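[1] here is my input; please provide its structure:
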Amino acid sequence: MSDLPLLHVEYARNDLADLLRQDDVLAVLGFGRDAPPTGDDPRYLRVGLEPLQDRAPLEVWRAPGPISHGVAGRVRWSSTNDYCFGAIEVAEADFPDVATATEAAYSSLSAFARGGRWPHLLRVWNYLAAINEGAGDAERYKHFCTGRSAGTRELGTYFPAASAIGRSDGVPVLQVYWLASRVPGTAVENPRQTSAWCYPRQFGPTPPTFARAMRGPTATPQLHISGTAAVVGHDSQHTGDLQAQLRETFANLGSLLKSAGNLPAFDRNSVLKAYVRHREDLTRVEAALGGYLPPEIPRLILLGDICREELLVEIDGIHSVR
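    Reported below is the predicted structural model:
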């Protein structure tokens, strides 16, 4: 474990231009059509997921500066000495299929990571349209997994924490953004779940390549939590039952905190996202989260398809111990 500073993540309703003038802002993310459009500053990206609210707060990443930023090929990036934010958007129309679009995005990501001062991926987010379209091996998520694996061969088996969610705006552009660091974190697996890269063949020709969480290389614990849903072993649980899926999801999150070093429960230093498949479930999930989380925990509820069509909700986030 190293002594990197904690990445500070918050949800804020500040003006975007004001945020980007602040010297500790590494990245800002907007959600949904009412968020400011992606502009010239590489630290900002608008994500194609609609929020529960008409206008969601901005997600702000802060780290001790100085901060540099720029564009390198497909990659928009910003960095401190310790951390790097990167983002890639790839139009599927420019490629034969989603697998080759994904391979191109991840090949660019891999080349950027290998060639820079921040080669260690801690956390990656992936958003693509129609993630569950297609039956069996033809499902788009399975093709995404094949492309991701092909594009990251040079990175070996150091798998980051990750989420893959279906865009709710339907725009056929693959969005990939990530957090990397100059020293590696420690991957964390969940004893209640099969490691994703060990999934049996029934889940596709190429298993997903991500860790269940990544403990950052920080002096005090900071856990980057992958998309977590109602999966036990390798099987989805409680098909059609939203409340039961939420109970199973929180059982998995509790198990992850324990596996990461008996970390304390979520508190005001945790920042969470819930992805919800059906629009009519957004407010139900909001109400249910009140039974699992103290009110002071920042949370964002977004409309987006989960990578398995039977799953109704998924939760990810960052948990810091201060």
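[2] contacts, neighbours, all on C-alpha from now
    Noted.
[3] ok, the residue positioned nearest the centre of the chain to residue 175 distance?
    Centre of the chain computed as the mean C-alpha position; nearest residue by C-alpha atoms, centre = their mean is residue 125, 3.3 Å away. Relative to residue 175, residue 125 is positioned 8 Å away (C-alpha to C-alpha, to the nearest Å).
[4] repeat for residue 236
    Distance from residue 236 to residue 175, by C-alpha to C-alpha: 26 Å.
[5] ok, the two, which is more surrounded?
    Legend: neighbour count by other C-alpha atoms under 10 Å for residue 236 and residue 175, higher for residue 175 (23 against 16).
[6] is that one in a helix, a strand, or coil?
    Classification of residue 175 by DSSP: H, G, I helix; E, B strand; the rest coil places it in strand.
[7] report the contact partners of it.
    For residue 175, the contact set (C-alpha atoms under 8 Å, 6 or more residues apart in numbering) comprises 47, 87, 88, 89, 90, 125, 126, 127, 128.
[8] what sits closest to it if chain neighbours are left out?
    Spatial nearest neighbour of residue 175, chain neighbours left out: residue 89 (4.6 Å); criterion: C-alpha to C-alpha, 6 or more residues apart in numbering.
[9] do residue 183 as well
    Leaving out its chain neighbours, the residue that sits closest to residue 183 by C-alpha to C-alpha, 6+ apart is residue 120, at 6.2 Å.
[10] and residue 283, by the same measure?
    residue 52 (7.4 Å).
[11] now the helix or strand the residue nearest to residue 175 falls within: buried residues?
    Using DSSP states H and E, residue 89 maps to strand 83-91. Buried residues in strand 83-91, counted by 16 or more other C-alpha atoms under 10 Å: 83, 84, 85, 86, 87, 88, 89, 90.
[12] okay if I get those residues as a markdown table plus distance to residue 187?
    Shown next, in a markdown table, are the buried residues of strand 83-91 (distance: C-alpha to C-alpha, whole Å):
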| residue | distance to residue 187 |
| --- | --- |
| 83 | 17 |
| 84 | 18 |
| 85 | 19 |
| 86 | 20 |
| 87 | 22 |
| 88 | 24 |
| 89 | 26 |
| 90 | 28 |
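[13] following up with a second sequence; could you model it the same way so I can compare the two?
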Amino acid sequence: MMNYCDKIQYRILSAECAGFEEMVDTLLSGLPADEKILRLVFIGMPQSNEIYDLRRKIIYEKVKAYFGEHCPSLSYVAQPPLRGALLLEIHSYKSDAKDAVYYRSVDGMPYVIVDNEEGRFLFGGGFQADFLNESIEEQSEAVFHQIDRLLIKEGFPINSIVRQWNYIERITESKDDYQNYQAFNDARAAFYEKTTWPEGYPAATGIGTDWGGIVVDLDAVILKKENCSVLPIDNKLQVAAHAYSERVLAVSHKQKATPKFERAKLLSIEDKGLIYISGTAAIRGEESLKEVGLSRQLEITMENIAELIGNKGIVSMLRVYLKDKSFVQEAEQLMDAYKLSVPVSYMWADVCRDELLIEIEGIAKC
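    Sure thing, here's the model as predicted:
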């Protein structure tokens, strides 16, 4: 019998270069017609925050016109795709009579609830400050305030978040010796301190964008059955990110909070599992592998992912972030050698440490 882990699906569509509205229409025309759409993530490259705002509005208007009252979680990520001019990542669901799917909004942001006998599953996204010219610290605090309102409205505790995608404009840049990623980490830590985390922090990615300020997407879960669970997955080859020493954190004139996420998170429903693979890079212990080239960093990254998903994990989708766009052909050839036969997207993006050339995240089933 199919359960939640079987029913949720992941796809990536790509549009070739054309007018922006035409590309959005092309991608929307490729959506599966027989599934409930839970999340849409558009990934493209505007040339400024002004253009980003304009294109984000175009996306929202077109998606709302397409779906009407059944609008999925929606976000626009300002990263240059390395294959295609505009990408669309789709999270969808093969619902049946046992599933109730609700499309709602908070502060104008659409989100989705799936409710069945196994649990309640929340899909939220596009959390973003109103003004992109505010500091990263102020934007991060505003974003977590939005998330808090949604969780309270739907009765999800903060520690029900199982997966979080954190997009941070100019992630490695600093203002007054306060690195943007560290500013985000401090705001996230303050939000997370409102509760305890008996089942571990969420799986997460913190990745750079060229524009857009802070954007956060998330999945949250409340399980109903005794034979269902959410568990953190450690990598014995790495120190947990939330246990990093101050030596590897960015210099900051304020507190230095560690990145509060697990290497992966396992959602187990009866005899099926869904593994959320956090942003993963060539780190052993808590140290990056430096000056070893892309090929070796990719190999170590994939070894780390294999350690997380184990022998029974089957990858469903991957995102590959490259620090230098000239690496894309080499990265594709190296990834093709793994013969995964799953959707893989390639983006040009700043990774959270200057010495890291590649980061990979994904979803696996087991």
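[14] what's the TM-score here?
    Here the TM-score for the pair of chains, by TM-score structural alignment, normalised by the length of structure 1, is 0.86; 309 aligned residues with a C-alpha RMSD of 2.6 Å.
[15] hmm, back to that, structure 2: which residue goes with the residue nearest to residue 175 of structure 1?
    Counting by TM-score structural alignment, residue 89 of structure 1 lines up with residue 128 in structure 2.
[16] so its match makes contact with residue 169?
    No: using C-alpha atoms under 8 Å, residue 128 of structure 2 makes no contact with residue 169, being 11.7 Å away.
[17] who touches both of those two?
    Joint contacts of residue 128 of structure 2 and residue 169 (C-alpha under 8 Å, 6+ apart) are 213, 214.
[18] for the strand holding residue 89 of structure 1, name the packing helices and strands.
    strand 25-31, strand 75-79, helix 98-115, strand 173-181 (3 or more C-alpha pairs under 8 Å, 6 or more residues apart in numbering; DSSP states H and E).
[19] between these, which one is closest to residue 151 of structure 1.
    helix 98-115 (4.4 Å; C-alpha to C-alpha).
[20] that closest one against structure 2, how far on average?
    Compared with structure 2 after the fit, helix 98-115 of structure 1 shows a mean deviation of 2.2 Å (mean C-alpha distance after the TM-score superposition for structure 1).
[21] show me the residues around the residue nearest to residue 283 of structure 1 that make contact.
    Contacts of residue 52 of structure 1 by C-alpha under 8 Å, 6+ apart are 282, 283, 300, 301, 302, 303.
[22] specify the local secondary structure of residue 274 of structure 2.
    Classification of residue 274 of structure 2 using three-state DSSP returns strand.
[23] wait, it touches residue 362, no?
    No: judged on C-alpha under 8 Å, residue 274 of structure 2 makes no contact with residue 362 at a distance of 10.8 Å.
[24] what's the distance between residue 304 of structure 1 and residue 294 of structure 1?
    From residue 304 of structure 1 to residue 294 of structure 1 the distance is 24 Å (C-alpha to C-alpha).
[25] one more: residue 150 of structure 1?
    For residue 150 of structure 1, the distance to residue 294 of structure 1 - C-alpha to C-alpha - is 41 Å.
[26] more neighbours: those two, which one.
    Of the pair residue 150 of structure 1 and residue 294, residue 150 is the one with more neighbours under other C-alpha under 10 Å, namely 18 against 12.
[27] which one is the more buried one nearest to, not counting chain neighbours?
    residue 103 (5.9 Å).
[28] need the helices and strands packed on strand 83-91 of structure 1 in CSV with distance to residue 42 of structure 1, can you?
    Putting those into CSV (distance: least, C-alpha to C-alpha, whole Å) gives the following:
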stretch, distance to residue 42 of structure 1
strand 25-31, 8
strand 75-79, 5
helix 98-115, 15
strand 173-181, 11
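[29] to residue 207 of structure 1, which of the ones you listed lies closest?
    Going by C-alpha to C-alpha, the one of these nearest residue 207 of structure 1 is helix 98-115, 13.6 Å.
[30] and residue 302 of structure 2, helix, strand or coil?
    helix.
[31] that one matches what in structure 1?
    In structure 1, residue 302 of structure 2 lands on residue 250 (TM-score structural alignment).
[32] its match: neighbouring residues, count only.
    For residue 250 of structure 1, using other C-alpha under 10 Å, the count is 19.
[33] ok, for it, nearest residue in space, not its chain neighbours?
    Nearest one to residue 250 of structure 1, counting by C-alpha to C-alpha, 6+ apart, is residue 292 at 7.8 Å.
[34] what about that neighbour, how many residues close to it?
    For residue 292 of structure 1, using other C-alpha under 10 Å, the count is 12.
[35] now it: how far from residue 194 of structure 1?
    On the measure of C-alpha to C-alpha, residue 292 of structure 1 and residue 194 of structure 1 end up 24 Å apart.
[36] corresponding residue for residue 241 of structure 1 in structure 2?
    Checking TM-score structural alignment: residue 241 of structure 1 goes with residue 293.
[37] report the contact partners of that match.
    residue 357.
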